[in-house]
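Participant: Sequence and predicted structure are below.
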Amino acid sequence: MTDSIKMEYSLELEKGFNIIAGPCAVESVRQMEIIGEFLNKLDIKFIRGGAFKPRTSPSSFQGLGIKGLKILGDIKDSYGFRVVSEVLDPRDVEKAYDYIDIYQIGSRNMQNYPLLIEVGKTDKPVLLKRGMSATFEEWIKASEYIAMGGNQHILLCERGIRSFDDYTRNTLDLMSIPIIQGKTGYPIFIDPSHGTGRKELILPAVRAALVLGANGVMIEVHPEPAKALSDGIQSLNFKEFELLLNNVKKLEQALDEDMVEL
C-alpha cells in the first residue's frame, strides 16, 4: 500500500479510517469463532479481545489469561487478523508476544512505567490509552517511556476522561484528535465504547471522530451483549455493528467529495 502508515510486522494502518472490533473479553473458543467469522466477512482487519481484565471489583470476571491469549492466537491464524489485546503487568509482555500484534495499555496503566518500559523494548506496536484523569502532557510523556526503549510504533487512544457529569460512563474528549496529531504525529484512535458507556451514543461518536480526522476507532462487539461477561451494556450486537459500518462508508464517501482543509 502506498497510501498507508507503515508499522512493524508488515502492519499497515490505512490513512483512511481503521476499525478495531471485538469483545471486551475473550470468554470462550466458541464465542471468538463466532465473532471472528462475522468480522472476517465484513473485511475487518483488526480484532480486539481482553485476556487479562483490569476490573474495578476483584469479584468480577478477570479474564482467561494465557488460555485467552491462545484463543486469540488461533483466531489470528484462522483469519489473518491483527490482534489487539491488553497487558497489565511487565511479566505479561513476553507471555503475550507470540499471540498478539498490538499491545494495548489500558487507562489504568497509562502511567505504569515499568510496563511502558517493557513494551518499549519490543518490536510490536503499542496502543496507549489515555488515563481517565490524565492531561495531554501526561499522556504524551507516558508515550515517551515507550519510545525511549526504541519502540516508535505507538498509537494513542482517547477513551474518555472523568468529569462531574455521570450521564455517560466517561466524557469523550474529541478535541484530543487534532491536539494529539499536532503535538505528536502519532496515529490517534477513539474508543467510543468506553468513552460513552452507552451503545446508542457509539455511532454519533464514531461519526464525529471520522469528521475530525481520527485514524480509527476501537469498538466493542458481541454476539449477545446481554450475556457478555464484561461491558455488555456498551457492546454492539452484530446488526448494530453492520449498521455502523454502513454509516461510516457513506460518511467517508461524502468527506472524500467535500472535505476542504483550512
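Facilitator: The structure has been received and is ready for your questions.
Participant: contacts and neighbour counts: CA atoms only from here.
Facilitator: Fine.
Participant: Quick one: residues in contact with the lengthiest helix in the chain.
Facilitator: If you go by DSSP state H, the chain has its longest helix at helix 238-258. If you take C-alpha atoms under 8 Å, 6 or more residues apart in numbering as the criterion, helix 238-258 is touched by 38, 203, 206-207, 210-211, 221-223.
Participant: change it to 6 Å
Facilitator: Outside helix 238-258, the residues that touch it by C-alpha atoms under 6 Å, 6 or more residues apart in numbering are residue 223.
Participant: For residue 26, grab the count of nearby residues.
Facilitator: 28 (other C-alpha atoms under 10 Å).
Participant: do residue 156 as well
Facilitator: Counted by other C-alpha under 10 Å, the residues lying close to residue 156 total 26.
Participant: Is it in contact with residue 188, as I believe?
Facilitator: Yes: contact status for residue 156 versus residue 188: in contact at 4.9 Å, counting by C-alpha atoms under 6 Å.
Participant: Just list the residues touching residue 36, thanks.
Facilitator: Here residue 36 is in contact with no residues (criterion: C-alpha under 6 Å, 6+ apart).
Participant: Quickly find the element holding it.
Facilitator: Assigned by DSSP states H and E, residue 36 falls within helix 29-41.
Participant: Just the buried residues of that helix, please?
Facilitator: 32-33, 35-36, 39-40 (16 or more other C-alpha atoms under 10 Å).
Participant: Below is structure B, check it against A:
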Amino acid sequence: MIIVMGNKSPIEEIQRVSEELSIWDVTLEKSIGKHKVVIGVVGDTEEIDPKQIQNLSPFIEQVLRVKKPFKRASLEFRYGEPTEVVVPTPNGSITFGQNHPLVIVAGPCSVENEEMIVETALRVRAAGAQFLRGGAYKPRTSPYAFQGHGESALSLLAKARLASGLGIITEVMDTSDLDKVASVADIVQIGARNMQNFSLLKKVGATGKPVLLKRGLSATIEEWLMAAEYILDTGNPNVILCERGIRSFDRQYTRNTLDISAIPVLRSLTHLPIMIDPSHATGKSEYVSTMAMAAIAAGTDSLMIEVHPNPAKALSDGPQSLTVEGFEQFMQEIAGLGRFFGRWTQDRSPSATLSLQVSSTTAIFSG
C-alpha cells in the first residue's frame, strides 16, 4: 500500500500520519519526490481500510494498494517517479536514472595484471567511460576455466581507480568475500548465476552499497524483480537492473538472446534504473555496437561494454570484447544517437591532462 501526499505537506503532518500508521504491524518507507511525498506501507495490509487512511489527513491525496508481488520494486511504490542511483566516484558523483545522461561502463571480463587493467582504465576513461568493470572473482561453467585472481585482483582494481578516477564495478560470488569486494567496489555486482542466491542478496543489500543485479540466464522478468525485492527489503534503495541476454534455443550465432523488450516492459513495472550488457548478450564483438544502439533507442540508462587491449589473448570472454581502439570508435558511433535522445553529455571527450597521462602510463609499461 502507498499513501500519496502533496510535496507541500507540512513535515509535522507527514510525521503525524506516520505515527498513526504505526499502530499496525507494518514497515513504513518515506520517499520524497519532486512533486509528491509517498509513504510506502509494507507488510500485512489486508485489514487496513484505505478509506480510513484517507481520512487521517487533508494532505493525503490518494491511497493505493500495490497488487504486484514485488512491492518495493514496483513503479507504484514511488508513484511513477523513477529512482536515481547516485554513486560517488573519484571523478565526481555519477547518477544512474531515466532522466539522466547515459552511463558507460567499460573494461575487461577479468583483471589479468596491473599493466592491463590500469592502461585499460585510462584508455576507456579518455574515451568517455565513467566506470571500470573487471572481475576479480569469476563464476565459470567449467571448473578448469580461469576463475579470476581473487583478492590480489581487487588491489589492482583499487590501483586502476586511483590512476583513472573511474568508479569500480566488480562481482561478488560469496558472502565470505563481501567485505573485501565492498571495500574496493563503488557498485557491487550480483552476477546472472547468483541472481537467486537470496542469502547473498540480503548480505549485499545490507552493505548499503549500490548493487548491480544481472538477470539470470533463464529468469523471467518477475523473478528478476523479486530478486531485486530482496535487496530493497534490506533498506537499500540503490539497485540497478542489468539485462545481459537470456538463454534461448539458438546459440550458434550469438551467445545469448538480448531481450531488448525488457526495457519498455521494465519501464511499465519498476522505478529502478536499467543497464544493458550487449557484450555478454551477443558473445561476439561485431554485434556489440548495433545492439548497444538498439538499447539506447529503447531507453536504457546505462551500457556495460567489455574492452580488452588484446582480446585474442584474453583469459576470459575474448570473442565478445572490443579492443581499446574499437571502444573509442564505438563511443563515436553511439554519441549521435545518445545526443538525439538527450542522453549524452558534452564532457566525454578526453582532457589534455588525461590524454597525457594515458600516453605516459603506456610508455612506462611498454618501456
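Facilitator: Yep, it's here. This is a predicted model, so every value here is computed, not measured.
Participant: Next, the mean deviation of the next helix or strand after the helix holding residue 36 of structure 1 compared to structure 2.
Facilitator: Heading C-terminal from helix 29-41 of structure 1, the first helix or strand you meet, by DSSP H and E, is strand 46-48. Superposed on structure 2, strand 46-48 of structure 1 shows a mean distance of 0.4 Å to its aligned residues (mean C-alpha distance after the TM-score superposition for structure 1).
Participant: okay, and strand 46-48 of structure 1 goes to which residues in structure 2?
Facilitator: Aligned using TM-score structural alignment, strand 46-48 of structure 1 spans residues 131-133 in structure 2.
Participant: just stretch 192-199 of structure 1 next, same as before
Facilitator: By TM-score structural alignment, stretch 192-199 of structure 1 lines up with residues 278-285 in structure 2.
Participant: Next one: the nearest residue to residue 140 of structure 1 once chain neighbours are set aside from residue 154 of structure 1, what distance?
Facilitator: Among residues not flanking residue 140 of structure 1 along the chain, residue 184 sits closest, at 7.7 Å (C-alpha to C-alpha, 6 or more residues apart in numbering). Going from residue 184 of structure 1 to residue 154 of structure 1 by C-alpha to C-alpha, to the nearest Å gives 10 Å.
Participant: One more: residue 258 of structure 1?
Facilitator: In terms of C-alpha to C-alpha, residue 258 of structure 1 sits 30 Å off from residue 154 of structure 1.
Participant: okay, the two: which has more neighbours?
Facilitator: For the pair residue 258 of structure 1 and residue 154, the greater number of neighbours falls to residue 154 (23 against 9), based on other C-alpha under 10 Å.
Participant: what sits against the counterpart of that one in structure 2?
Facilitator: Matched to structure 2 by TM-score structural alignment, residue 154 of structure 1 sits across from residue 239. When contacts are counted by C-alpha under 6 Å, 6+ apart, residue 239 of structure 2 is found next to 210-211.
Participant: can you map out the helices along structure 1?
Facilitator: With DSSP H as the criterion, structure 1 has helices at 29-41, 66-79, 90-96, 113-120, 136-147, 176-183, 192-196, 202-211, 238-258.
Participant: so which of the ones you listed comes closest to residue 228 of structure 1?
Facilitator: Closest of these to residue 228 of structure 1 is helix 29-41, at 10.0 Å (criterion: C-alpha to C-alpha).
Participant: mean distance, that closest one to its aligned residues in structure 2?
Facilitator: Mean deviation for helix 29-41 of structure 1: 1.2 Å (mean C-alpha distance after the TM-score superposition for structure 1).
Participant: So what does residue 20 of structure 1 match up with in structure 2?
Facilitator: Checking TM-score structural alignment: residue 20 of structure 1 goes with residue 105.
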